[in-house]
Structure formats: structure tokens, C-alpha cells
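**Q** Give me a model of this one.
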Amino acid sequence: MSLAPRTAGAPEGPGRHGGGRRGGGPGRDRRPRRRRVLRWSAIVLSVVILGTGGAGYLYYEHLNGNIQKGRRSGADDSKAQRTRPNAAGQTPLNILLIGSDSRNSDENVKLGGSKDNRGNPPLGDVQMLIHLSADRKSAAMVSIPRDTRVDIPKCEDPKTGRTYPATNGIINTSLARGGAGCTLATWENLTGVYIDHWMTIDFAGVVRMADAIGGVEVCVNQNVWDRPTPDQPGGSGLKMKAGRKKIKGVQALQWLRTRHAWGSDLMRARAQHMYLNSMLRTLKQQNIFTDTGRLTDLAEAATKSLTVSEEIGTVKKLYDLGMELKSVPTDRITSVTMPNVQDPENGEHVVPEKGGADKVWRMLREDVPFDKNGKSDEKDKSGKKSDAAKKGGAEPARDPSTEPSRLGVLVQNATRSSVEPAVQGRARAVAQVLVRHGYGMADTDTSAPVSADETVVRYPSAELEGDAQAVAEALGIPASQVKRSTDVSGVTVVVGADWRTGAAYPKKSAPEAGDLPSNSDAINGSDTSKCMDVYKPYQW
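**A** So this is what the prediction gives:
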């Protein structure tokens, strides 16, 4: 089957290749030989890419051999669970994109700076979650600044077998503590969002991909030169005049790495979002299937540039992912940066701004569109008007299997966050609330307080699901926060940082499409008006 798009008016069957096409009358489509050759070249190359025979199979295997793969997750204790399917049985797709500063090759040292850093563990300086909605009609790109202090879980490096203990540190170091799988586990630990796959790209990969695409248009309001200054060493080397310009190769890498000239890491995330939005618009405008050279260049660049989690480690799977993202209209793509505040422990770092960040994570978990451009029926499906969605997509409640007075319930204190200590005695207070509701065997976990952003009720097996739902109802916890987990032996209430006081779980209004926090720096993918402001010392 050809991947080449059919052009309106193109001949489709033997009967349409006869004399009727030779008349050349009004409305007739006279196709030059060159156009037909290009079309058939595209068909042949499509067969090659899909590897459906002979030399095509060999080239397909060559491309597959280019792809480096790794284990999906570096931790085994993630509590994140997939979003429940929508009415059509579809689920969202979440992919973590990581930009590595690895300097472990001559090419990367040349592009990335000091050779003294060669051999050092790579840092994940760019981290962005790409979220495709269950119906594939909207998408979001969410960045976390590289200097964000978070809890990094215990991780194992799949290459060396080395185990790294859990720590509280800067998120970009997670890549050096077990590879991309550890970064994925860190994101799941922070957000509660189940992440299906990861992709990493290094300096050289960015250059190859930018060249294969043919350039991406960016914009600055003033002349920019990101260079060393008396007060600040380093710099990406980006130099361009004010206005719009198509950049590729090394200059594209410089744009993505520029930080000082934009004024901060937060503005660097904005520049990266603008670049990616522009790249998606560029790809949508291109028809690479009528240009065999461009298609092979892009296939070679992509397979050589990306390291991916093993589940998507084939050309066809990467192609399918690309086509799913390309199918989303640009006005339904929204990029944001995690709402954040200055770290009270270090002014050069940031931590999540709890209210805004929690809202973004919840919208991702519940598959609520980040834009308001969907049709009214799509908004119904996303949860704004349907009863099922108001309950977070939860299934109907099951009947409890045990009388409340005979059910053992364990309550854990997980109120510690990256910016606030645990509330002492919180598990005991919630257990007492359960006792008043008739759960006389409710008890507290006496181990050290753990950390969870959101309160959940966990249960180990299907027969206890109804009991867990009843416990949640007694405490006012939404049914969507009742989750099955193999790391508990009975019904367990994990009291998170979102419930630090009070006898009833605080009610939260359901997020609506496009209702993003004001401090998330949202940019719509169709917005071509955005230009970067240049910090005064880097203007010329």
C-alpha cells in the first residue's frame, strides 16, 4: 500500500488512462511525465520504508539498525496508571522527549563545548512531555525547567546494573542516574501521568534533524548574539539579526541551547516551544512523499539521531507516531512550561508552583484539552459535560465485599512535598475520621513519611475494589483517585500533599478545556506572531 497522498483529479483506474485523458479539454488534468515519475518514486520509496520485499527489506533493516533502544523505565515502583479509555476505547499517548548534553563523541564535543566534559554522565537539559489526546484531535507539549528540584526515585542503570538511591535533586541529573528510564520514572513520580515512551536526542542529532527538515523559521525582536560577557562565561554562539529567519544545522542547535540571551531557563523553554511549533507547521506544509531524496534524508536523520524506549524501536512504529502527531491541527497544539516558583533552598533553582502545576498534571491525567478550539461534541467527550467525566472517567462503583467494621484499612502520611515538610500526625487524624465512619480497624503506617502530590486510595486485587471505593467515598476522595496497586496488601489511603488539613478531602472543580494556569506560559501551535525578546547585554 502506498503512503503517497492522492492528489485530487489523479487517475485511479485503467479506464482513466485511455484516450479521454489525451483530449486536453477544459477541466482535464494533463500530468507531465516528471510528476508521474515523482509519484511512482514515492510509491516505491514507501514500499522501501515499510520493508515489504527484496532490497526494500534490506533498507528497512538498515534503518532499524540505526535506531538505538533502551528500557522504558528505570524504576519498578511507579504509581502512575494509564488514563481510562474513552467511550471509543481510545487512550491518550504520552511521550517524554529528552535533549541530552552528552559530549561522548567527537561530533558532540565539537558542537557542545568543553572537551573536558567528555565522558561525563549526560544531563537531560531539555525535558518535554508530548501528550496526544485519546481521540488524536489535540496535543500538548509540557516542559519542566532543567533546574527544577524534585524527588528522584530509586533507579537502576540498565547498562551497568548500578542502583542509584532515591534522592531530592535537580531534575536534569536524573538522566545520569540510570538513563532515560530514570528521567521517565521521575516525571511519573512528580506528575502521576503514565508515560508510554521516551525519546532522547543529542547535539549532533539536533543538527541532523534540522538539516533534514530543511530549516525552521524563528523570530527575534532585537539583534541577538549569545556570547561570553564579563559577567557571564559561555554562550551558545547564536548570532542573528532582528526579524524572522529560517535556521538549520548548527544554528538550530544554538537556538535551542540559548539561555543567557533570553534571560533565563524559563525563556529558553519558550524559545524551544516556538521552534517546535514552527517545525510542526513546516512539516505539515511539506509533502515529502513526492521528494524521494528528502524522504530518505529524513528517515536516515531520524533513525540515526534518536534513542528510544524499546517498545517503539522500529521504523514503522516511529513513522506511525509521527503521522499521529502530524494529523493534529496546529491550532489544537498547545505548549506550556510547568508553573514554578523560586526554590527557597537555592535561588538559582525552581520548584513546582503547587496549585498551577497540579492543575496541569490533572489535565494531562484526565485528558482535558489544553486549547478551547475543539468542537462542542469533543468537549463533551473530554469531560466537561458528561457525568462520567465529572467523576474523572471512573467506572461504576462496585459493591463492597466486607463490612466496614471488619475491613482493615492502612493510612499512610505522604504529605511531604519538595517545598513543605510532612504534616506530623496526619495519618492518625485521617484514620480517626475513618473510625467515625465505622471503619474501626483503620490504622496508621508507622514508617517514615513518604511523598505524594495527590491523595489516592490503593487496593491490591479486584475483590477489594468496591471496599476501596467505599473508603474513598467516606473521605470525599474522587473515584478517579482509587487505584489498583501490587505494592499494597490491603486497602491503603495515601494522604498526599493536597490534603494537609481538614476531616474531608478538599473538593476540586473539574478542569475545563483551555483553562490553563496563567503562569504556564501557554503558546498555541498556530500562533505565528511570537518573537523572542533579547536580554540587553546580548543585543548588538
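**Q** Only C-alpha atoms from now on, for both contacts and neighbour counts.
**A** Fine.
**Q** how close does the residue positioned nearest the centre of the chain get to R270?
**A** Taking CA atoms, centre = their mean, the centroid of the chain lies closest to L129, which sits 1.5 Å from it. The spacing between L129 and R270, counted by CA to CA, to the nearest Å, is 14 Å.
**Q** hang on, K326 packs against N277?
**A** No - the criterion here is CA atoms under 8 Å, and K326 misses it with N277 at 11.3 Å.
**Q** The two - which one has more neighbours?
**A** A count of neighbours by other CA atoms under 10 Å puts N277 above the other of K326 and N277, at 25 against 14.
**Q** Helix, strand or coil: sort out the more buried one for me.
**A** helix (DSSP: H, G, I helix; E, B strand; the rest coil).
**Q** now swap in the one 5 residues further on and tell me
**A** Taken by three-state DSSP, the conformation at T282 corresponds to helix.
**Q** what sits against it?
**A** V216 (CA atoms under 8 Å, 6 or more residues apart in numbering).
**Q** Now D443: closest residue in space that isn't a chain neighbour?
**A** L410 (5.1 Å; CA to CA, 6 or more residues apart in numbering).
**Q** hang on, D487 in a strand?
**A** No - counting by three-state DSSP, D487 falls outside a strand, being coil.
**Q** count of residues packed around it?
**A** D487, neighbours per other CA under 10 Å, totals 12.
**Q** My read is that it contacts D76, right?
**A** No - contact between D487 and D76 fails when scored by CA under 8 Å: they sit 10.2 Å apart.
**Q** Look up how far I288 lies from the residue nearest to D443.
**A** Counting by CA to CA, the gap from L410 to I288 is 58 Å.
**Q** now do S264
**A** Distance from S264 to I288, by CA to CA: 36 Å.
**Q** neighbour-wise, which of those two wins?
**A** Remark: of S264 and I288, I288 carries more neighbours, 17 against 13, as counted by other CA under 10 Å.
**Q** need the contact list for I523.
**A** H273, M274, T334, S335, V336.
**Q** can you count the residues close to S305?
**A** Neighbours around S305, by other CA under 10 Å: 23.
**Q** where's the residue found closest to it once you drop the neighbours it is linked to in the chain, which helix or strand?
**A** Nearest residue to S305, sequence neighbours excluded (CA to CA, 6+ apart): G205, at 4.1 Å. Assigning secondary structure by DSSP states H and E places G205 in helix 203-213.
**Q** what packs against that helix?
**A** When contacts are defined as 3 or more CA pairs under 8 Å, 6 or more residues apart in numbering; DSSP states H and E, helix 203-213 packs onto helix 106-112, helix 249-257, helix 292-305.
**Q** Of these, which is nearest G476?
**A** helix 249-257 (45.2 Å; CA to CA).
**Q** Would you do the same for the sequence below? I want to compare the two.
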Amino acid sequence: MTRSSVQGEDTRQGASDAPERAEAVEGAGGDDGESGAEPGRRRPRGRRRALRWTAVVFAVLLTGTAGAGYLYYEHLNDNIRKDPLNLGDAKVAAPTPNAAGQTPLNILVIGSDARDSEENQQLGGARETFGSTPLADVQMLVHLSADRSNLSVVSMPRDTLVKIPKCTAPDDGTVYPASEGRVMTNQSLGHGGPGCTVATWQELTGIHIDHFVMVDFAGVVSMADAVGGVPVCVDANIHSRDGEGHGSGLKLEKGTHPVQGEQALQWLRTRYGFEDGSDLARAKAQHMYLNSMVRVLRENATLSSPNKLRRLAEEATRALTVDPGLDTVKKLYDLSDELRKVKPERITMTTMPNRYVGARVEPTEDAEQLFRLVREDIALDGKDTRKKEPAPATTPPADPAAPDDALAVQVRNGTRTDRLGTAPGRANTVAGLLVEQGFTQAVADPSVLPSEDRTVVRYPSADLEGDARRVAESLGVPVGSVQRSTDVSGVTLIVGADWREGTAYEAPVSDDRTPESAQALNGADESTCMHVDPAFTWS
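**A** Below you'll find the model as predicted:
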């Protein structure tokens, strides 16, 4: 089972600094001693991660509580800040509607650690970082199925290594060049705003993103208070504090208890005391809190109180930055109305499967499987019983393919797996097949790639899409394995682990199961308690 990130650094210094323990997978770090550092290790002050309470804002959207928009409608609209949806050059095509004319909705929820106001600084600490470049330390992709029957959430660890594309800031036109090599994904926010985080996700996943919602520190305690508390469960008494002062300070008795305000923040950032003390355990606690919040807001009739709705709407709108498609209370309510069609038992929370690269993490083959399920609108809970519809005809590329003998193709070997070494000679063999078929400019790249689960054809720009499709067609590679990517400079065929031998490619049967390493948690699960480390219990 792939573990989530537990290692990190002072993210404001970049990947060159010495590694140290990271904070929560969703970015929840340590206030009041929950530093995320191992005992005896010193780390900079103020490493308190943004949006331990992202779940609160997300749950408000899920339940339609923003329907209080009739209260001070224009005032609430003025509270909401706006930013462009996508600051990158590459666009991902929207999914094709199903037979009923429905399309999925993908919303990226971003948590910023910005200390751009006195209120944010007071909540987030870190005086030395006041006014500095913000980081996207919480990133969750919310996928609502086309038929509105199910909802999936994919969280990405803040220290995932990705390539950030070129982004242009909307306010002053500053151009941020594409990153040289891979950097931590949370740095994307500092490349012009949330639209660059959206562009980074689209480049990595191939998933079309319709909207983003970004939230900051302000309003966290009052929002948590406004919903009247969220029940959480521990299997023993817990006090998240060790002899050296590490821990969030959370103190709860065994059993289920509602938490709100500061105690809710402590729950969301607790690592010391939960299970093995890793960020994987903290992410699990955050997903449990979010699921519980959704159930509370759907079932708690007291939230029909105008005063409580007004307070919650006020705090939520003050904390939001959204794209132009969500820039009014009415638009947010319409979105929430769509989201709340999904029952809790059809909500699935996951964390992007990852593996270590030094002190950082990178997506695994299981992560690509998870992204594919989202792209193809396949329910992560395995309960999607609808009959599969025939694949719709694909839209022809804007630029048709060049003649086969004029089409340059680079062939690379990505056959290595976690259990098997690289299959020798595969790039040469497949390049030879292409030459025999008339692609006389096909050449083998002698370098060996990391594992590629499936054979793919990648291309860097729209004018080469037709060429890439033609290469795929000649070998029997399905069109779904033709991908646009800035990782390549021309049409590139990567021979994957599914084609380790032979000269005829056979596309593997699709496995539509959610990988175990995604740590899926069902939204209706009320039975799970967080396991308490005996070293952090009390009597």
C-alpha cells in the first residue's frame, strides 16, 4: 500500500533546502506546536498550513447552505473575490455529453496559506511570511458525475512533484515560464494565481476543470461555530502533545464528540496521536471530518434558522475566491444545488496514490488509474450499475496527419515496473515496426523511462494531434491513449508495461476499480474511529 507524504521542507525555500517532515497531505500543518517536525528537529516558525478547514467551505457547497443568498444578496456578492479560471496556454477539451446531454462537473478546491491581511496573519501565524508569495497547500478535485448520481474527491499532497506550465498573471501580465524540471505542486499558486494551479492539474491529469473555489484562513473559527459542531470519533482518550511540545493540543475522551471552533481546527491538523503519526493518518482524519460535516449540514434542521444561515453565508463568501463562472451567490447556490443531489453513501474521498522521490512524492501508476476513472466518469465507489454507453465518435483533430513517411516519431522504453526490470530492446523493436509500416522517420530513444503502465502516444501541441493519432492507429493503440503533454517535444510513443514482448499490441482490458492505495472513504461511513497511538493517550 502506497503511503502518503510525511516528508517535506520549508516550502518557501524550494526543493534545494534540507528535507524535513512535511505537514498534512492536505496541507494541514502545526499550530501551537504541531510543527510537523520530528522530535529534536528544528523547523522554521509559522509553518501552519492553510485551510485546515477547507472541509467547512466544501461542505457548505455540498449542502446548499449558500442558499441564504437572499440575505444581503448584493453585499454577499461583493464579498466574493474573482480570478480567471486558467492561466496556462494548454486547454483540455470538455468531456462529450452522455446520451441524456449531461456532462460531469469538475471543481478544484484550493486552500491558500496567504497571510495577506491582519486577520489571516493572526489565524495563520508566521509574521515573517506576511505578504509573501502564497502556496496552494490544499488541493482537492471534486468530480460530480454526469448523471449526478455520485461524487468523488481526489486530494493531492502539497509536496507532489509536478511540472508547472507557463502561466500569465491576470493583473499585470507577468509571464511565469514553465518550471525547469519538477517542483512542488503548492508553488503553482505563486505563478499568477489559482488559474495556474488549475492549469497544473489539467497538465498532470488530463481532466477538464470547470471551476475552482479558493479559500483562505479568514473566518475559520466562526464558520465552524456556525454549523454547531461536527461529530468525530476516537477509539481512546487522546491528547496531541508530547514532552517536547509537538502536537495540535487536541484533547478528547474516547468515543464520539462534536468539535467546533478551535477544537475543529485542532482535529484537522492533528498528526501526533493519530495511528502511526503520519500525514496519511491526518488525511484520513480530515476526510472523516468532511464526510461528517456533509451529513450534519444535510440533516440538521437548525440550520434553517435565518440568523445561522446569514452568519454562515457571510463567513463563507468573505473567505472565497472563485472563477467568473461562480462569481455570485446565485451561481454558487446553483452549483450547490447540483452537488447536494448526491447522497452521502455515493460520496468517495480519496488521496492521490504516491511514492517517495527523496523527501518529496510523485504520482504512481495507481494515480493515473484514478485520474482515468475521473476522466471517464466512472464512479469510485464501484456502485455504478448503469450500462456502459458506446464510446462516442471522437472529434477530428484540427490539423490532419502528415504523410506517414514525413511524420517524425520518437519511440521510448517505459516497460519497467515495480516488480520487473526494463524489458530490453523494446524501443528498437517498436521503432522497427513503424519503419516497416512506412514511418521511415521513426527512431528509438536509447534512454530508459520510469514505469509507464500503458502504452501511450504523447504530443506537445494541437498541430501534432493528427500525427499522434495516426501513429496510434497504425499500431492498434486506442485513441484514449493519445495524450497531449508538455513533457515531450514531438510525437512520442512510449512503450508501456502492457507491451513488454511481441510485435502486436493488444490493449489491456480496462480495470475500473479504484486502487487500494487511494485510501477510499465512503461518505456514509459513521462507524470508523481514528485509532489513537498509546503514547498519546491519558486516563
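**Q** still on that earlier bit, pick the most deeply packed of the helices and strands packed on helix 203-213 of the first structure.
**A** Across those, averaging neighbours per residue (mean count of other CA atoms under 10 Å) puts helix 249-257 on top, at a mean of 22.
**Q** Distance from the chain centre to that one, please.
**A** 21 Å (CA atoms, centre = their mean, to the nearest Å).
**Q** ok, average deviation of that helix from the second structure?
**A** Superposing on the second structure places helix 249-257 of the first structure at an average distance of 1.9 Å from its equivalents, by mean CA distance after the TM-score superposition for the first structure.
**Q** State the span of the second structure onto which that helix is aligned.
**A** In the comparison with the second structure, helix 249-257 of the first structure aligns to the range 261-269 (TM-score structural alignment).
**Q** ok, now stretch 95-111 of the first structure?
**A** So stretch 95-111 of the first structure sits over residues 107-123 in the second structure, by TM-score structural alignment.
**Q** what's the span of that stretch, first residue to last?
**A** Span of stretch 107-123 of the second structure from end to end, CA to CA: 26 Å.
**Q** Most remote residue from the middle of the second structure, which is it?
**A** E436 (42.6 Å).
**Q** how much space between whatever residue of the second structure lines up with I67 of the first structure and P324 of the second structure?
**A** Structural alignment (TM-score structural alignment) places I67 of the first structure against I80 in the second structure. Distance, I80 of the second structure to P324 of the second structure, by CA to CA: 10 Å.
**Q** T205 of the second structure contacts L370, correct?
**A** No - contact criterion CA under 8 Å: T205 of the second structure and L370 do not qualify, at 9.3 Å.
**Q** So which of those two has more stuff around it?
**A** L370 (25 against 17).
**Q** Name the nearest residue to the alignment partner in the first structure of that one, sequence neighbours excluded.
**A** By TM-score structural alignment, L370 of the second structure lines up with V360 in the first structure. Nearest residue to V360 of the first structure in three dimensions, chain neighbours excluded: L516, at 7.0 Å (CA to CA, 6+ apart).
**Q** That neighbour and R362 touch, don't they?
**A** No - if you go by CA under 8 Å, L516 of the first structure and R362 don't touch, sitting 10.8 Å apart.
**Q** now the helices for the stretch 401-540 of the first structure?
**A** 426-436, 465-475 (DSSP state H, counting those that start in this stretch).
**Q** Now do the first one: which elements does it pack against?
**A** Contact partners of helix 426-436 of the first structure among helices and strands, from 3+ CA pairs under 8 Å, 6+ apart: strand 409-413, strand 442-444, helix 465-475.
**Q** do you know which of the ones you listed lies nearest K536 of the first structure?
**A** strand 409-413 (48.1 Å).
**Q** packing partners for that closest one?
**A** Contact analysis of strand 409-413 of the first structure by 3+ CA pairs under 8 Å, 6+ apart lists helix 426-436, strand 442-444, strand 491-495 as its packing neighbours.
**Q** one step back: can you pick out the residue with more neighbours from I80 and P324 of the second structure?
**A** I80 (19 against 15).
**Q** who are the neighbours in contact with the more buried one?
**A** T317, R318, A319, L320, T321, V322, D327, T328.
**Q** Quick check: the equivalent of S518 of the first structure over in the second structure vs P353 of the second structure, distance?
**A** Using TM-score structural alignment, the equivalent of S518 of the first structure in the second structure is E516. If you measure E516 of the second structure against P353 of the second structure using CA to CA, the figure is 9 Å.
**Q** Most tightly packed of the helices of the stretch 401-540 of the first structure?
**A** Most buried among the helices of the stretch 401-540 of the first structure, counting by mean count of other CA under 10 Å: helix 465-475, with a mean of 22.
**Q** Residues contacting that one, please?
**A** Contacts of helix 465-475 of the first structure (CA under 8 Å, 6+ apart): 397-402, 433-434, 437, 457-459, 478-479, 482, 484, 491-492, 503-505.
**Q** quick one, helices of the stretch 51-200 of the second structure?
**A** Under DSSP H, counting those that start in this stretch, the stretch 51-200 of the second structure gives helices at 54-63, 73-79, 118-124, 194-205.
**Q** Turn these into a markdown table, columns for distance to M156 of the second structure.
**A** Output for the helices of the stretch 51-200 of the second structure, formatted as a markdown table (distance: least, CA to CA, whole Å):
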| stretch | distance to M156 of the second structure |
| --- | --- |
| helix 54-63 | 14 |
| helix 73-79 | 28 |
| helix 118-124 | 21 |
| helix 194-205 | 10 |
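**Q** Tell me which of these lies nearest to A146 of the second structure.
**A** Closest among the helices of the stretch 51-200 of the second structure, using CA to CA: helix 54-63, at 16.0 Å.
**Q** what helices or strands is the closest one leaning on?
**A** Counting by 3+ CA pairs under 8 Å, 6+ apart, helix 54-63 of the second structure packs on helix 279-299, helix 329-339.
**Q** So which bit of the first structure is it matched to?
**A** The aligned range for helix 54-63 of the second structure is empty, by TM-score structural alignment.
**Q** what separates that helix from the chain centre, distance-wise?
**A** For helix 54-63 of the second structure, the distance to the chain centre is 16 Å (CA atoms, centre = their mean).
**Q** That one versus helix 261-269: what angle between them?
**A** 100 degrees (axes from the mean of the first three to the mean of the last three CA atoms, to 10 degrees).
**Q** what inclination does helix 54-63 of the second structure have with respect to helix 279-299?
**A** Counting by the same axes, to 10 degrees, helix 54-63 of the second structure lies at 30 degrees to helix 279-299.
**Q** Identify the residues contacting helix 54-63 of the second structure?
**A** 66, 109, 111, 138, 215, 223-224, 286, 289-290, 293-294, 297-298, 316, 332-333, 335-337, 339-340.
**Q** Now list the buried members of those residues.
**A** Buried members of the contacts of helix 54-63 of the second structure, counted by 16 or more other CA atoms under 10 Å: 66, 109, 111, 138, 215, 223-224, 286, 289-290, 293-294, 297-298, 316, 332-333, 335-337, 339-340.
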